[in-house]
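1. Provide a 3D model corresponding to the input given below.
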Amino acid sequence: MTLPQRVRLVEMAPRDGLQNEPGEVVATDIKIELIERLARAGLTHIEATSFVSPKWVPQMGDAREVMAGLQRAPNVTYSALTPNLKGLENALEARVSQVAVFAAASEAFSKKNINCSIDESLARFEPMMARAFDAKVRVRGYVSCVLGCPYEGEITPRQVARVAKALYEMGCFEVSLGDTIGVGTPLAARRMIDEVARVVPVEHLAAHFHDTYGMAIANLFAVLEQGVAVIDASTGGLGGCPYAKGASGNVAMEDVLYLLEGLGIETGVDLAAVVETGEWISGKLGRESASRVARAMSAR
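-> Alright, predicted model coming up:
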């Protein structure tokens, strides 16, 4: 068994965690404090917001204000999701460190989520990639539904590899593979990584697993053994998917850190500080943290 010596963690709570939060829009100052707390805990890659239409994603309507209000730490990458050229231009104006684009491995999900086919979505990214390249801003690619789709059911590894390869060849420095509805199991995750790694070097792949069936940690261990050394996670287990009924949030950052510490893998992140931050934001949202590790540590 060969495991990476160090894993880079990408924090999703401020964007993926809060974007579908029901009820009132989370206050801008709370979002800013969340991001700054995460940076102080040692997280060096934080997806801070999304430059999307407030009509479609009200929680992200203050993207400019969030980026403007941040006290930016020098060693932290503050990224933003940019679904189209207008969003990218707004993100560049706001001086984001990095941007992200997203495609799906499922035709049905792509049509439901962004109202176009997979190939149409990839074609839309080409002028965005050129603009980001001109601005010297790196682009990360996301592929959703890599281990299952709420509309199509099973997704073949070959479908995932095709989309991942297109994003990588287009210029995405890294491709994050998302189990959007959290249906994956370790064997399925391994098979998917095996197929994708044939067309995208494994050092350019990230795992973004949701925990709907409680399998995210097991799936992460499986892909760590294959050399994946970048993991997306969300403090407090915040987030879900509005297009996937019953889909719980991203795997909790606290649970991932506990796994990695137990495996002797370095992250540079302070677990206790992340637990404290997860409890703080969960309290602000009026709920208990979804992290099992956080609940266990708090009960001690």
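2. drop to CA atoms for contacts and neighbour counts, all remaining ones
-> OK.
3. the closest residue to T2 other than its chain neighbours and A188, how far apart?
-> Excluding the flanking residues, the one nearest T2 by C-alpha to C-alpha, 6 or more residues apart in numbering is E225, at 5.7 Å. Per C-alpha to C-alpha, to the nearest Å, E225 is found 14 Å from A188.
4. same deal with T2?
-> 19 Å.
5. neighbour count: these two, which is higher?
-> Neighbours were counted for T2 and for A188 using other C-alpha atoms under 10 Å; A188 has more, 18 against 8.
6. in space, what's closest to that one - neighbours in sequence excluded?
-> For A188, ignoring the flanking residues on the chain, the nearest one in space by C-alpha to C-alpha, 6+ apart is L147 at 7.0 Å.
7. pretty sure that neighbour contacts G184?
-> Yes. Using C-alpha atoms under 8 Å, L147 is in contact with G184, at 5.3 Å.
8. please provide the structure for the following sequence as well, for comparison with the first:
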Amino acid sequence: MSPLLPSKVKIVEVGPRDGLQNEALINGRTISAADKVALIEQLADAGISYIESGSFVSPKWVPQMATSTEVFNTIKRDNKVTYAALTPNMTGYNAAIAVNADEVAIFSSASESFSQKNINCSVAESIERFAPIIADAKKRNIKVRGYVSCVVGCPYEGAIAPEQVALVAEKLFTMGCYEISLGDTIGVGTPASVIKMLQAVSARVPSSQLAVHFHDTYGQALTNIYAALQCGISVIDSAIAGLGGCPYAKGASGNVATEDVVYLLNGLGITTNINFNKLLQAGWFISHKLGKAPVSKVSQAYLAQQSSPAQTQQS
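-> Below you'll find the predicted structure:
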């Protein structure tokens, strides 16, 4: 392993939330809470230590997350796993507290246009809305994770200035977010743009408090993750089976697949403490429930090679 790379990486599994919320409804209905619970428990059994398990948003806007309360109340929790929830406002935050979410996440954007079109307010206003969430969470000793979207590109503005990303990330960090996840929402980043962005952000927020969240719209996610690793990032968001589409690019893939990320990390000799075979099984489970093939290239390759186990090299 290169000395420039971290020795250990934490995977933040966002499939049950960010992934499933962007999956098309199955025959007009949402995936069941029981299937979500089964997926989360399989991911925990595979060794995933952080699972974003639901989102407390209006079911009118995100119907796939309508069962989040049931999911949190049903999962058999592993005390080695953090079960987190996305909370866009105080109403959502209170709902997350009611089901004993271990952590909550809030989100802003580095793009003014995206913020206005996505949540109907400016970036500054979006951050102000989170002040009471952070204040209450601090009283309860609940950690708050912050997301910044459109960190290299926006579907409305195009390229985003790295310094703008840095300012938003710094604001969330200063307010009390212990970790800032930097999201390439439309997947347009390349190593050059990602490195410039990370250099700007890490000048204001310690690299140890940063995570990356890449979408694979243009097939650059793994390359961008490798670039981020070289910049000292050791927390990576990903979604099992590559769950989730990209609503801003018709037909495009969404989140980078956890299986592909772990395969990369294993190949680099970086510790994840994840059982790779159990991870594959979890991806096949949810893909079957969705009636689709896993987006993960690694998962597809293992499926094709099942009749020839000698060809597989990872365990």
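9. just give the TM-score of the two.
-> TM-score for the superposed chains, counting by TM-score structural alignment, normalised by the length of the first structure: 0.98, backed by 300 aligned residues with a C-alpha RMSD of 0.9 Å.
10. before we move on, the earlier item: the residue nearest to A188 of the first structure -> the second structure?
-> Matched by TM-score structural alignment, L147 of the first structure corresponds to V152 in the second structure.
11. is that match in contact with D184, as I believe?
-> Yes. Between V152 of the second structure and D184 there is a contact at 6.0 Å, judged by C-alpha under 8 Å.
12. show me what L243 of the second structure aligns to in the first structure.
-> In the first structure, the residue matched to L243 of the second structure (TM-score structural alignment) is L238.
13. identify the residue nearest that match in space, chain neighbours excluded?
-> G17 (4.3 Å).
14. separation between that neighbour and Q5 of the first structure?
-> In terms of C-alpha to C-alpha, G17 of the first structure sits 28 Å off from Q5 of the first structure.
15. more crowded one of these two?
-> Neighbours per residue, other C-alpha under 10 Å: of G17 of the first structure and Q5, the larger number sits with G17, 23 against 13.
16. residue in the first structure matching V165 of the second structure?
-> That one, V165 of the second structure, aligns with V160 by TM-score structural alignment.
17. again with F130 of the second structure
-> Per TM-score structural alignment, F130 of the second structure is aligned with F125.
18. just the element for its match, please.
-> helix 118-134 (DSSP states H and E).
19. contact partners of whichever helix or strand comes after that helix?
-> Later in the chain than helix 118-134 of the first structure, the nearest helix or strand by DSSP H and E is strand 138-144. By C-alpha atoms under 8 Å, 6 or more residues apart in numbering, the surrounding residues in contact with strand 138-144 of the first structure are 97-106, 129, 132, 160, 163-164, 167-168, 171-180.
20. picking that back up, the residue nearest to T2 of the first structure matches what in the second structure?
-> In the second structure, the residue equivalent to E225 of the first structure is Q230, according to TM-score structural alignment.
21. who are the neighbours in contact with that match?
-> 4-6.
22. list the contacts of H213 of the second structure.
-> H213 of the second structure touches 181-184, 236-238, 255, counting by C-alpha under 8 Å, 6+ apart.
23. remind me which helix or strand it belongs to.
-> Per DSSP H and E: strand 210-214 holds H213 of the second structure.
24. ok, average deviation of that strand from the first structure?
-> Average distance, strand 210-214 of the second structure versus aligned residues of the first structure after superposition (mean C-alpha distance after the TM-score superposition for the first structure): 0.3 Å.
25. can you tell me how far Q21 of the second structure is from T272 of the second structure?
-> Noted for Q21 of the second structure: a distance of 26 Å to T272 of the second structure, by C-alpha to C-alpha.
26. among those two, which residue is more densely surrounded?
-> Shown here are Q21 of the second structure and T272; by other C-alpha under 10 Å, Q21 has more neighbours (23 against 18).
27. which residues in the stretch 151-300 of the second structure form helices?
-> 162-175, 191-202, 221-230, 258-267, 276-290, 297-305 (DSSP state H, counting those that start in this stretch).
28. distance to Y147 of the second structure added to those helices, as JSON lines?
-> Listed next are the helices of the stretch 151-300 of the second structure as JSON lines, based on distance: least, C-alpha to C-alpha, whole Å:
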{"stretch": "helix 162-175", "distance to Y147 of the second structure": "8"}
{"stretch": "helix 191-202", "distance to Y147 of the second structure": "13"}
{"stretch": "helix 221-230", "distance to Y147 of the second structure": "16"}
{"stretch": "helix 258-267", "distance to Y147 of the second structure": "19"}
{"stretch": "helix 276-290", "distance to Y147 of the second structure": "25"}
{"stretch": "helix 297-305", "distance to Y147 of the second structure": "26"}
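29. many thanks, have a good one.
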